[in-house]
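S.K.: Next comes the sequence, and after it the predicted model I'd like to discuss.
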Amino acid sequence: MTPTQFSAKTRNVARETGLNPQLVQRHYMMDKFLEKIAESSYQDDFILKGGFLLGSKYGISTRSTIDIDTTIRRFKATEENILKVFNDLVKQSTKEGIKFEIKSISETREADYYPGFQVKLFGYLENTRVPFKMDLTTGDSILPEVTKHKHKLMFEDKIIEIPAYPIEQIIAEKLSATLSFGVDNSRAKDFYDLYTIPKLEEIDQKSLYKSVRNTFSKRGNLEKLESYYDRSMESIANSIELKDRWDKYKKENPFAKDISYDETVDSIKQILNECIEQEKISDQRKR
């Protein structure tokens, strides 16, 4: 693929989806890097999660992102190990002539729960340079079990398989973060996801409750779920700051433009209420 062809293809997708062409270019480079992982000896070491997984499931016109979120397993998360793995992954160009380069590796911590690393990379197609990031966490407790996700590549009729979070775990972590951050939450994308996912997925409520309860407990939140609802939901619903952040998110992401802040809050309330009901049923059975 030439840079001219690459530019034309990404412009076409941008026009069809209403997304920024640079975002489409970045998505393509992340696509090709994920393909490298899926076809390497590290294919089972990275568990896909977050916005890229949701965009893969529902389409980038419904959910776009600027990075790849993963959890790593089967190797110890040290800078030395991660550098070795990524050096192996970027060693060879793709069949399209894309070369990847590691810019930096830095240690991170996701909301004080999971230690991890962020790897910044460049994808090069001749003189075209596209930056993207890959976030790696470790220590996640995943319930139900990891699934095998089939991801269709953007510009070709090809599907790759990669381990991925079950949808219940995605909801559980976003719900936990939403209640933990409260009115200080800057993650408007979580409000969008907690509104959208229940409309696109058939979710088993018992399985979701188990995942939510497990996630809350692993993060040190051992009280009944109802107490977190009572403590946080009213202030979240009435927060001017959160409403303003949501309005900004809507302006920047055309797929969210017709969704009101109140609708996202109602969806979060419904998810949590259903989990509260499951917890009450579970408690009754234990008596």
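M.R.: Thanks, I have it.
S.K.: only C-alpha atoms for contact and neighbour calcs from this point on.
M.R.: Noted.
S.K.: The closest residue to residue 62 other than its chain neighbours: neighbouring residues, count only.
M.R.: With sequence-adjacent residues excluded and distances taken as Cα to Cα, 6 or more residues apart in numbering, residue 62 is closest to residue 255, at 5.5 Å. When neighbours are defined as other Cα atoms under 10 Å, residue 255 has 19 of them.
S.K.: With the one 5 residues further on instead?
M.R.: As a burial measure, residue 260 scores 14 neighbours (other Cα under 10 Å).
S.K.: adding another structure so you can compare the two:
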Amino acid sequence: MPGATPNIGASVRQRLLNRARERGIDYNLLLLRFLNERVLYRLSRSPYRDSFVLKGAMTFDFWVDAGHRPTRDIDLLGFGQNDPDALAAMFREILATEVEPDGLEFDPESVEGERIAEADRYPGVRVRADARLAGARLRLHIDVGFGDAVTPEPSVVSFPTLLDFPAPEVRIYPPETVVAEKFEAMVDLGIANTRMKDFYDIWLLADAIAFERPVLANAVRSTFLRRGTPLPTGVPPLALTQEFAANPEKARQWQAFLSRTGLDEVPALDSLVDVLQRFLLPVLRDDEGDRHQWDPEAWTWRA
């Protein structure tokens, strides 16, 4: 794996270790966060920069200062062909992009792609590759989905960096579409839903962003239409009811999610579904001329 300067890699590892100790963060997760950040930088410097939009948990690094759940993967929306071999070849080129030395080395022979389908709902391609940082072996995971409706249009942002390296300039999902996709999964899956991360993610975004209700409503309508899920009418969807929160299996899954991610200062599930009702149900109203804006401090919609 050519191309890295050992002294740079050792320096990066030491600085990341110092940061992990100072902030009480898992060092291995921080290594993966650095890996993913620098892969995004290579993508932003490659001819394929416009072929993907960043989505998933990494987008929260741009919207919230702290408190988001850790992630090991890069999630992307892809445009064009979704053939695993073609995507593997594409990322082989991306990882070989010439950039300022950051200590990372990638093994081009290890890059591989395979089809994925989470419960047959969201087909896509998973790309994996091996990397090293001054002797530390890292495994890169990139999930690429296709065909989702993104409303409003993605914007280009400077992605936050851990250390003093150039920032990736990447296209990023709008928070409205993040909320819409997670809300659609809640409605569609109902009591079978095990995606506790979606409840937390929507709560975190609603606690941080002053959404414009017409924009969010448009994103919700577009996502539900694209995925063939009817919009809830009349009564709240099951996932936003006390019946759901009181289900012993859901309570166990919620506690397991909190324990696994190490998150604290998060509402209990019964309180969470109540506040998410307050945020999400008004978005379903078909109010012409709606100009409401979300107040994240007061947790209410204001005209």
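M.R.: Looks like it came in fine. Computed from a prediction, not measured in an experiment: that's the story for all the values here.
S.K.: Structural similarity score between the chains, please.
M.R.: The TM-score (TM-score structural alignment, normalised by the length of structure 1) is 0.88; 280 aligned residues with a Cα RMSD of 2.4 Å.
S.K.: still on that earlier bit, run through the residues that contact the aligned partner of the residue nearest to residue 62 of structure 1 in structure 2.
M.R.: Structural correspondence for residue 255 of structure 1 with respect to structure 2 (TM-score structural alignment): residue 263. Listed by Cα atoms under 8 Å, 6 or more residues apart in numbering, the contact partners of residue 263 of structure 2 are 67, 68, 69.
S.K.: Return the members of these classed as buried.
M.R.: 68, 69 (16 or more other Cα atoms under 10 Å).
S.K.: And the aligned partner of residue 112 of structure 1 in structure 2, how far from residue 141 of structure 2?
M.R.: Superposed on structure 2 with TM-score structural alignment, residue 112 of structure 1 falls opposite residue 120. Distance from residue 120 of structure 2 to residue 141 of structure 2, counting by Cα to Cα, to the nearest Å: 20 Å.
S.K.: what's the helix ranked longest in structure 1 packed up against?
M.R.: Looking across structure 1 with DSSP state H, the single longest helix is helix 261-286. Applying 3 or more Cα pairs under 8 Å, 6 or more residues apart in numbering; DSSP states H and E, one finds that helix 261-286 of structure 1 contacts helix 188-200, helix 205-218, helix 225-237, helix 240-252.
S.K.: Pipe those helices into TSV and attach mean neighbour count and distance to residue 53 of structure 1 per row.
M.R.: Shown next, in TSV, are these (neighbours: other Cα atoms under 10 Å; distance: least, Cα to Cα, whole Å):
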stretch	mean neighbour count	distance to residue 53 of structure 1
helix 188-200	19	12
helix 205-218	20	18
helix 225-237	15	27
helix 240-252	16	19
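S.K.: Out of those, flag the one nearest residue 1 of structure 1.
M.R.: Among these, the nearest to residue 1 of structure 1 by Cα to Cα is helix 240-252 (30.0 Å).
S.K.: which residues are contacting the closest one?
M.R.: 183, 184, 185, 186, 188, 189, 236, 256, 257, 259, 261.
S.K.: For those residues, work out which two are farthest apart.
M.R.: Pairwise distances across the contacts of helix 240-252 of structure 1 peak at 22.5 Å for 184 and 257 (criterion: Cα to Cα).
S.K.: Geometrically speaking, which residue is the centre of structure 1?
M.R.: Residue closest to the average C-alpha location in structure 1 (Cα atoms, centre = their mean): residue 50, at 0.8 Å.
S.K.: circling back to that earlier point, how about the helices and strands packed on helix 261-286 of structure 1 in TSV, adding distance to residue 266 of structure 1?
M.R.: Listed next are those as TSV, based on distance: least, Cα to Cα, whole Å:
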stretch	distance to residue 266 of structure 1
helix 188-200	8
helix 205-218	17
helix 225-237	9
helix 240-252	13
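S.K.: sorry, back to before: just the buried ones out of the contacts of helix 240-252 of structure 1, please.
M.R.: Buried among the contacts of helix 240-252 of structure 1 by 16+ other Cα under 10 Å: 183, 185, 188, 189, 236, 256, 261.
S.K.: Excluding covalently adjacent residues, which one is nearest to the fourth one?
M.R.: If you skip the residues right next to it in sequence, residue 189 of structure 1 has residue 249 as its closest partner in space, 7.6 Å away by Cα to Cα, 6+ apart.
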